[in-house]
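Engineer: Here is my input, please return the structure:
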Amino acid sequence: MAGNPLRVTVWNENVHETTEPEVAERYPEGMHGAIADGLVEHLGDGVEVTTATLAEPEHGLTEQRLASTDVLTWWGHAAHEQVADEVVDRVQRHVLSGMGLVVLHSGHLSKVFQRLMGTTCTLAWRNADDRELVWTVDPTHPITEGVPHPIIIPAQEMYGEHFDIPAPDELIFVSSFSGGEVFRSGCTFRRGNGTVFYFSPGDQEYPVYHHPDVRRVIANGAAWVAPRGERALPELRNRPLGWFE
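Structural biologist: Presented below is the predicted three-dimensional model:
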């Protein structure tokens, strides 16, 4: 990995952009295009970004594609159930083997995230142009580098507690909303040899993926969850008696 560009695949179901003109106007290159642009903006020559969408064969996530991906970002909302189980199995295996995963916004209900969390991943929500403040609770974490405290998002969908996820390995951001709700909006989880970063800001009805600070967090997150060695599934190993003598 040292000296090589970080290989990121940005996955987006790309349903809203192809069926809702106002979303297509907001994201003319799709949300995946905006997310990809943000990665290049902040990581520059240190990243190689490609995109994949639901409509592609195998959703663009073939075995070969995932094997050559260091970090996968995931955005889904309207078509979670259309993601093939064999692709979910494949993504899970690659995460357990060390591929990094960044799950964004409504990807919390994706098959991939639910599988890795082992919970429903449900939450409270309201779509009413709420202001969101994203507060840093772990300023020493590399994902927070260059990020203001708080990030101010003028209009956004509200996500609130209770968020049915396992206790995060690291809680990095919490959000507060104009209705008084709070939400664990930036969390990390270790699964096998891989790392998952969940970051909630970013709905199709708001230009959040054009927000410079949101783009910075996603870029920082992608860099941080990247594999740190050779990728392989954890192994069951039998030690013979007397191995320590």
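
Engineer: make it CA atoms for all contacts and neighbour counts henceforth
Structural biologist: Will do.

Engineer: Pull the contacting residues for the residue nearest to Asn193 when sequence neighbours are not counted.
Structural biologist: Nearest in space to Asn193, with sequence neighbours left out and distances taken as C-alpha to C-alpha, 6 or more residues apart in numbering, is Gly98 at 4.5 Å. By C-alpha atoms under 8 Å, 6 or more residues apart in numbering, Gly98 lies in contact with Gly192, Asn193, Gly194, Thr195, Ala226, Pro227, Arg228, Glu230, Arg231, Ala232, Leu233.

Engineer: rerun that using 10 Å as the cut-off
Structural biologist: Contact criterion C-alpha atoms under 10 Å, 6 or more residues apart in numbering gives 70-71, 190-196, 225-234 as the residues in contact with Gly98.

Engineer: Return the distance of the longest strand belonging to the chain from the chain's centre.
Structural biologist: Ranked by number of residues, the top strand in the chain under DSSP state E is strand 124-136. Here the centre of mass of C-alpha atoms in strand 124-136, compared against the chain's by C-alpha atoms, centre = their mean, to the nearest Å, lies 18 Å away.

Engineer: buried sites along that strand?
Structural biologist: By neighbour count with 16 or more other C-alpha atoms under 10 Å, strand 124-136 contains the buried residues Asp130, Arg131, Glu132, Leu133, Val134, Trp135, Thr136.

Engineer: Check stretch 220-240 too.
Structural biologist: Result for stretch 220-240 [16+ other C-alpha under 10 Å]: buried residues Asn220, Gly221, Ala222, Ala223, Trp224, Val225, Ala226, Pro227, Arg231, Ala232.

Engineer: Please provide the structure for the following sequence as well, for comparison with the first:
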Amino acid sequence: MVSVTIWNEHRHERERDDVAEVYPDGIHAVIAEFLDEEGHDVRTTTLDEGPEHGLTRDVINDTDVLLWWGHMAHDEVSDEVVDRVQEAILAGMGFVPLHSAHYSKPFKRLMGTSCSLKWREVGERERLWVVEPGHPVAKGLPESFELDREEMYGERFDIPQPDALVFSSWFEGGEVFRSGCAYRRGAGRIFYFRPGHETYPTYYDEMVQQVIKNAVEWAAPEGVVDETFGNVDPIEDI
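Structural biologist: Below you'll find the predicted structure:
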């Protein structure tokens, strides 16, 4: 069992009828349901849950893997909370930023780049290719799978070279995109997964759900490694 915290901005669902129709209880509720069915210990938090956005130190300390969905209010996330999240990831907490969380403060901080990309929102077909089938996040997936309607993200994606590129997307309009990127930062594992525009039922898709389930399992900490820094005594006679 993995202790999972799903953080969702939860603004679109409350402010737009077209999004509320797809995700009446929020994107986080849909993800929480299928992860709960896997037997994980799941909690959800949202941007407007107090000045710490529901990500108190106690919550972070009790989280093995943090999922993050944000879009319209990245700048409203407290820098103090971002510091806390970064510190926890470097110490071993897993991090799974979804879709437009490529522009989230924690992801940009961890990547050290602008994380910019091309985009177009016309509801076109997306085909995701599994380009690293031996990676744990690709477990149980076919060679490729399709989403009938999604927002297009296109290269160049301004991120560091991933440690492993697991999925690559092709879009009906012709663009391609690195849509499943695995990283290590400190002791923590990070998996960015591209699909998930708020007006489409992407998180109800079985293949998308399988990817997220796999990402949670892969990103979960394997154990804490004791490290020593600073001034030390010699281990041999001098």
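
Engineer: Can you provide the mean distance from the very next helix or strand once past the longest strand of structure 1 to its aligned counterpart in structure 2?
Structural biologist: Sequence-wise, the next helix or strand downstream of strand 124-136 of structure 1 (DSSP states H and E) is strand 151-160. Using mean C-alpha distance after the TM-score superposition for structure 1, strand 151-160 of structure 1 ends up 0.5 Å from its aligned counterpart in structure 2, as a mean over the superposed pairs.

Engineer: what does strand 151-160 of structure 1 correspond to over in structure 2?
Structural biologist: Aligned using TM-score structural alignment, strand 151-160 of structure 1 spans residues 145-154 in structure 2.

Engineer: host element of the corresponding residue of structure 2 for Asp213 of structure 1?
Structural biologist: Aligned by TM-score structural alignment, Asp213 of structure 1 pairs with Met207 of structure 2. Mapping Met207 of structure 2 onto the secondary structure by DSSP H and E places it in helix 206-219.

Engineer: and that helix, how far from structure 1 on average?
Structural biologist: In the superposition with structure 1, the aligned residues lie an average of 0.5 Å away from helix 206-219 of structure 2, counting by mean C-alpha distance after the TM-score superposition for structure 1.

Engineer: now for that helix, which elements pack on it?
Structural biologist: Based on contacts counted as 3 or more C-alpha pairs under 10 Å, 6 or more residues apart in numbering; DSSP states H and E, the elements that helix 206-219 of structure 2 packs against are helix 27-37, strand 65-69, strand 94-97, strand 144-154, strand 176-185, strand 188-193.

Engineer: Just put the ones you listed in a markdown table and tack on mean neighbour count and distance to Phe107 of structure 2.
Structural biologist: Compiled in a markdown table, those are given as follows (neighbours: other C-alpha atoms under 10 Å; distance: least, C-alpha to C-alpha, whole Å):
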| stretch | mean neighbour count | distance to Phe107 of structure 2 |
| --- | --- | --- |
| helix 27-37 | 18 | 18 |
| strand 65-69 | 26 | 9 |
| strand 94-97 | 26 | 7 |
| strand 144-154 | 20 | 17 |
| strand 176-185 | 21 | 11 |
| strand 188-193 | 25 | 9 |
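
Engineer: Which of these sits closest to Ile238 of structure 2?
Structural biologist: In terms of C-alpha to C-alpha, the element of these nearest to Ile238 of structure 2 is strand 176-185, at 35.6 Å.

Engineer: Report the angle between that closest one and strand 118-130.
Structural biologist: Compare the direction of strand 176-185 of structure 2 with that of strand 118-130 by axes from the mean of the first three to the mean of the last three C-alpha atoms, to 10 degrees and you get 80 degrees.

Engineer: Report the angle between strand 176-185 of structure 2 and helix 206-219.
Structural biologist: Put simply, strand 176-185 of structure 2 runs at 20 degrees to helix 206-219, going by the same axes, to 10 degrees.

Engineer: with structure 1 superposed, average distance for strand 176-185 of structure 2?
Structural biologist: Once the two models are superposed, strand 176-185 of structure 2 sits on average 0.4 Å from its counterpart in structure 1 (mean C-alpha distance after the TM-score superposition for structure 1).

Engineer: Skip the chain neighbours and tell me the closest residue to the spatially most central residue of structure 2.
Structural biologist: Against the mean C-alpha coordinate of structure 2, by C-alpha atoms, centre = their mean, the closest residue is Pro97 at 1.8 Å. Distance criterion C-alpha to C-alpha, 6+ apart; nearest residue to Pro97 of structure 2, sequence neighbours excluded, is Trp68 at 4.7 Å.
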